[in-house]
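# sequence-free structure coming up:
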């Protein structure tokens, strides 16, 4: 059930609207009460912000939005934009989080504090603090402007990946003229093998950093059609090899292992990748902190998620999603320096003068939410990588979903108590034998997308209809990737299309839906309303 409005059926429908935030709006085509209310709210905000202790201009402090910026938000010209009075424009993404510098639209602000602009979807109000992004090498910046490289960026990344991508990638969805979509089916997992290949087998993935490095470029391109392929460039591959050798800390560790293996009289050698980076959460670690080369079976103190990579033989092992190098091993072109990712030891930062009852543990969802935001005066390599960014987002979503499932699986005792150890479900599906009761993993109603989650929302919709009656209007709101807000946002990313930034499309769409519902409620275009559900 989507949007439902109950109104007077004989109310005349009007589609003319242009509030103060609309480009080139004219009060003659708008509801007077709505326009007056919007103007008063804007003037009230500007006055309260002007009375603040120290309003700072945007250019002087990038993390404080100036009064001039707030006022210019509502002063776009129809002549410069060319919009009609019917279009409701949400303007540009020119607001900045005061804690982490993430860029937001004005409409995404928290409504609890009218005297200041506050956002918490990026860093939880300053409690999430990660290392500042290093500027990528100039070679990577230049390659992002190369159309041939961007069209094949996933192939280049797979060529240098140190772990295999274990998922069934469905490319049939891209047959045709539609936008590119990265789609996988089944579970996503990463496998890593031994340092050296079996006799008679060609090197793959991590082995390409160790074995036969004199012909490394040809060995890498062998799996993509060889040196004569027209889609990939041999020169780009050679330059990327040199770049990762000098910048990536994981690659440096593997190259050191290669040098040790080539020496004579070297005992049995292994690489241990640490699952605990240490207490330096806010700094990028060196190769010595990421892993170590060990001899024999003396591993020392080993934690749960440590990776022990054998020199030869052994079966491929799965990289745990909680390992800090989980993403860096799979996406070397996104994490050029081999920087670690999420691991369970990360904590939230304490804010002076603020008390919170929430746990201090940094969740996986918080970590990745922090990553996927453009920030003021930061390059944002992750968000500029087009199709590779789509693959990364799919991997992130699968990791978060699997982490939630693991939590549910580890807390089945509490869930069983809630559902009487499965008796409710057993009777519902007609089971009569005690051995069948409680044998399944129960997903609670709080698990998004689960059967109980859908059923609870279904009951909520029925309750609304029981109180307010059946909906008179069932409205479908569609998204347009050519909306002016999206096109203006992507002007600074000339090599990207709207399809490469699905996060921006989703954010703009959500703001548009919220604004559309607000217009229907304020101006009563469809009549007086009693209830809305969307």
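Received it, and whenever you're ready, just let me know what you need. Source: prediction; values computed, not measured. Numbers count the residues shown, from 1 in each chain.
# Every contact and neighbour count from this point should use C-alpha atoms.
Will do.
# Okay, strands next: where are they in this structure?
For the chain, the strands defined by DSSP state E cover 3-5, 95-96, 103-104, 164-169, 184-192, 269-273, 291-295, 307-310, 317-319, 473-475.
# Make CSV out of the ones you listed and add distance to residue 420.
Rendered in CSV, the data for those read as follows (distance: least, C-alpha to C-alpha, whole Å):
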stretch, distance to residue 420
strand 3-5, 36
strand 95-96, 48
strand 103-104, 45
strand 164-169, 37
strand 184-192, 30
strand 269-273, 43
strand 291-295, 47
strand 307-310, 40
strand 317-319, 36
strand 473-475, 38
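# take a look at this one as well, against the first:
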């Protein structure tokens, strides 16, 4: 499912820079090197950092991006403190040559090339509205400092506030500009509108968090995937129902808004008409998929936390009484959140699935067959759709699609066509690495 009967219509990657596209698709030495170390290049030039405990699987298998625990997205001030090295957007307001040498000289980027950093730094300065907004703020700081010296007064504080518009034209084809994504304020903080959330200061003692529902999280964290600053998902994104009467059934879906899952499914789907950098990002694609799925789960968990009464989870009186009685005399525990059985992968969900399977056994007896189905990364359907130089681990989205289609075809043979005999009942489970 990519666009829910054409109700999801988004304009993405249509203004992708030609020079950067050549780096994604090229077969020269620089292009291959760029794709090999794309996570280093992206994370070094990102205006927001993704912080997580990365735990790659043990062994010598294909590359797998895996995280453990909470994931945070954060950004810093315009300038680093005196004892700190430039990070996040602080690198992007530096001179291109100085920034390229600074980034290439870091230990974590020992295998990266200054020439590629120089190219990417210059490209983002020319095409990315968020980079241009940070540079605009730096210019305002410079002008304010100069004017304060000439007038013999105290330098006023300068802050940049990212615009908080959530409803935009999703089919917009032109790229945003610096003045559309942020506003720079000089003077008292009381002048800043209260409904706006992300504020960049000249210097901050620590990184500031970006809410996982913020539409700026993706373009700030993945500038090499969204070099023109295209928005990520936000809760107000609407489905397009203008062509409802053209559908065979004449009935729209129940939701009027685009869900996170639908949004990211749309981005990951292959379309011949538009170049999609995600399909050529290799290791960075894995990071982006993991990051996106964590946001989806965080949103679902937050919904359950805020809607305990509507979901009737607070009516489990016996369980609550047990919790309140199971204390050690130090006072009542904090608020307990009951995870619904509808949350996929949760404890109550797993227990419910197990009980459903056992009810089949209790009625029909022990199963006769236990069949396993494993994905083969060298299947022709996978290999034939890889770009030159790619391996199957570079396209986890392609592997998942092919495997799911194979599983459906296999179940159709066994269950519907009954090639192994009459099927009285069955249950299935899946495990994904």
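Thanks, I have it. Predicted model only: the values in this text are computed from it and were never measured.
# just to revisit the earlier point, deepest in the core, which of the strands of the first structure is it.
Ranked by average neighbour count under the criterion mean count of other C-alpha atoms under 10 Å, the strands of the first structure are headed by strand 95-96 at a mean of 26.
# Give the aligned range of that one in the second structure.
Mapped onto the second structure using TM-score structural alignment, strand 95-96 of the first structure covers no residues at all.
# could you say what helices and strands that strand packs with?
Counting by 3 or more C-alpha pairs under 8 Å, 6 or more residues apart in numbering; DSSP states H and E, the packing neighbours recorded for strand 95-96 of the first structure are strand 103-104.
# starting at the chain centroid, how far to the strand it packs on?
Centroid separation for strand 103-104 of the first structure versus its chain: 15 Å, with C-alpha atoms, centre = their mean, to the nearest Å.
# returning to that earlier point: wait, which of the strands of the first structure is closest to residue 285 of the first structure?
Smallest distance to residue 285 of the first structure across those (C-alpha to C-alpha): 10.2 Å, for strand 291-295.
# how big's the offset between that closest one and the second structure?
Here the mean offset of strand 291-295 of the first structure against the second structure after fitting is 1.1 Å, by mean C-alpha distance after the TM-score superposition for the first structure.
# and that strand with strand 269-273, angle?
Here strand 291-295 of the first structure runs at an angle of 150 degrees relative to strand 269-273 (axes from the mean of the first three to the mean of the last three C-alpha atoms, to 10 degrees).
# give me the number of residues near the corresponding residue of the second structure for residue 208 of the first structure?
Pairing criterion TM-score structural alignment: the partner of residue 208 of the first structure within the second structure is identified as residue 91. The local packing count at residue 91 of the second structure equals 25, with neighbours defined by other C-alpha atoms under 10 Å.
# the longest helix in the first structure is where?
Of all the elements of type helix in the first structure, the one with the most residues (DSSP state H) is helix 387-410.
# Provide the aligned range in the second structure for that helix.
Helix 387-410 of the first structure falls opposite residues 283-306 of the second structure when the two are matched by TM-score structural alignment.
# how much does that stretch stray from the first structure?
Looks like 0.6 Å for stretch 283-306 of the second structure (mean C-alpha distance after the TM-score superposition for the first structure).
# can you pull the buried residues of that stretch?
For stretch 283-306 of the second structure, a neighbour-count test (16 or more other C-alpha atoms under 10 Å) marks 283-289, 291-292, 294-296, 298, 301, 304-305 as buried.
# How about stretch 368-385 of the second structure?
By 16+ other C-alpha under 10 Å, the buried positions in stretch 368-385 of the second structure come out as 377, 382.
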